[in-house]
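Asks: Got a sequence here, can you model it:
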Amino acid sequence: MKLLIKWILSALALLCVAYLYSGVEVRSFGAALIAALLIGLCNAIVRPVLVVLTLPVTVITLGLFLFVINALMFWAASGIAGSGFQVHGFWAALIGSLLYSIINLVIESLTSRLLFRE
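Replies: As a prediction, this is how the structure comes out:
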């Protein structure tokens, strides 16, 4: 149940990003659900491999290269999702991924306090 709620809230966060920033387009809630699933899968499967492969660059840039990796995962998900979720370029992916991360962080902190008390 927690996973389903987090998935729906991530889709809502993606809709918020599209509302706040014109470089990211989401056509419907269904497209946001698919895009949130794809972003989650990219972050779970591809991102760890990229983090390990780019470790020297990440160390040299004091961790700032992780923003580039996040943007690439965001952009890759838009490429896989098709026309329902579009990101217009790398810089739009960078800004969109930053906004998405911030909104998800706020949602996660609120839901952990309100819904998921153990």
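Asks: okay, CA-based contacts and neighbour counts for the rest of this
Replies: OK.
Asks: Please list all residues in contact with C42.
Replies: M73, A76, A77 (C-alpha atoms under 8 Å, 6 or more residues apart in numbering).
Asks: from those, which single one is nearest L94?
Replies: M73 (9.7 Å; C-alpha to C-alpha).
Asks: The closest one: neighbour count?
Replies: 24 (other C-alpha atoms under 10 Å).
Asks: What residues of stretch 91-108 count as buried?
Replies: Across stretch 91-108, burial judged by 16 or more other C-alpha atoms under 10 Å covers 92-101, 103-104, 107-108.
Asks: One more sequence to fold, the one below, so I can look at both together:
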Amino acid sequence: MVGFILKFLLTAVITYVLANFLPGAHIAGFGDAILLVIVLAVLNAVLKPILKLLGFPITVLTLGLFLLVINAAIVMIADAMLSGFSVDNFLYALLFSVVLSVVTSIVDMVVD
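Replies: From the prediction side, this is the model:
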């Protein structure tokens, strides 16, 4: 349980820092970063498997690169759902999702 809470808080901090550091991504405050982490987790659990199933043929043709597009779409949906988080366009959503995935993967390896 402690590991889950630690990962959750670290992901919220990373999300807050990335949204303030990366161009095109904007977040109002740390509370919005916590909400963003929750929304992204729910979208990844519910919507992402459906999108992966529907996009499977394209994913195969692009050798998996279409999964990056799905991740960026998830970030754009989170942008539409939250008023305290915004991404300027699809390319910035793609950049945000890739950097967030890489950094959280590194944090997960260190925490585990």
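Asks: TM value for the aligned chains?
Replies: Overlay of the two chains. TM-score (TM-score structural alignment, normalised by the length of structure 2): 0.93; 111 aligned residues with a C-alpha RMSD of 1.0 Å.
Asks: Reformat the contacts of C42 of structure 1 as a markdown table; add distance to P48 of structure 1 and secondary structure.
Replies: Shown next, in a markdown table, are those (distance: C-alpha to C-alpha, whole Å; DSSP: H, G, I helix; E, B strand; the rest coil):
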| residue | distance to P48 of structure 1 | secondary structure |
| --- | --- | --- |
| M73 | 11 | helix |
| A76 | 15 | helix |
| A77 | 15 | helix |
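Asks: aligned partner of L43 of structure 2 in structure 1?
Replies: For L43 of structure 2, the aligned position in structure 1 is C42, judged by TM-score structural alignment.
Asks: how close does that match get to S97 of structure 1?
Replies: According to C-alpha to C-alpha, to the nearest Å, C42 of structure 1 stands 13 Å off from S97 of structure 1.
Asks: L50 of structure 1 too?
Replies: For L50 of structure 1, the distance to S97 of structure 1 - C-alpha to C-alpha - is 16 Å.
Asks: repeat for F29 of structure 1
Replies: Taking C-alpha to C-alpha, one finds F29 of structure 1 at 18 Å from S97 of structure 1.
Asks: Tell me which residues are up against the helix or strand hosting A13 of structure 1.
Replies: Secondary structure from DSSP states H and E places A13 of structure 1 in helix 2-20. By C-alpha under 8 Å, 6+ apart, the residues outside helix 2-20 of structure 1 that reach it are 24-26, 29, 32-33, 35-37, 96, 99-100, 103-104, 107, 116.
Asks: again, only using 6 Å
Replies: Here helix 2-20 of structure 1 makes contact (C-alpha atoms under 6 Å, 6 or more residues apart in numbering) with V24, E25, A32, L33, A36, I103.
Asks: can you tell me which two in the buried residues of stretch 91-108 of structure 1 are farthest apart?
Replies: Checking these with C-alpha to C-alpha, the most distant pair is A92 and E108, at 23.5 Å.
Asks: now the helices: where do they sit in structure 1?
Replies: 2-20, 29-53, 55-60, 65-81, 90-114 (DSSP state H).
Asks: Pick the most deeply packed of the ones you listed.
Replies: For those, the largest average neighbour count (mean count of other C-alpha atoms under 10 Å) is found in helix 65-81, namely a mean of 20.
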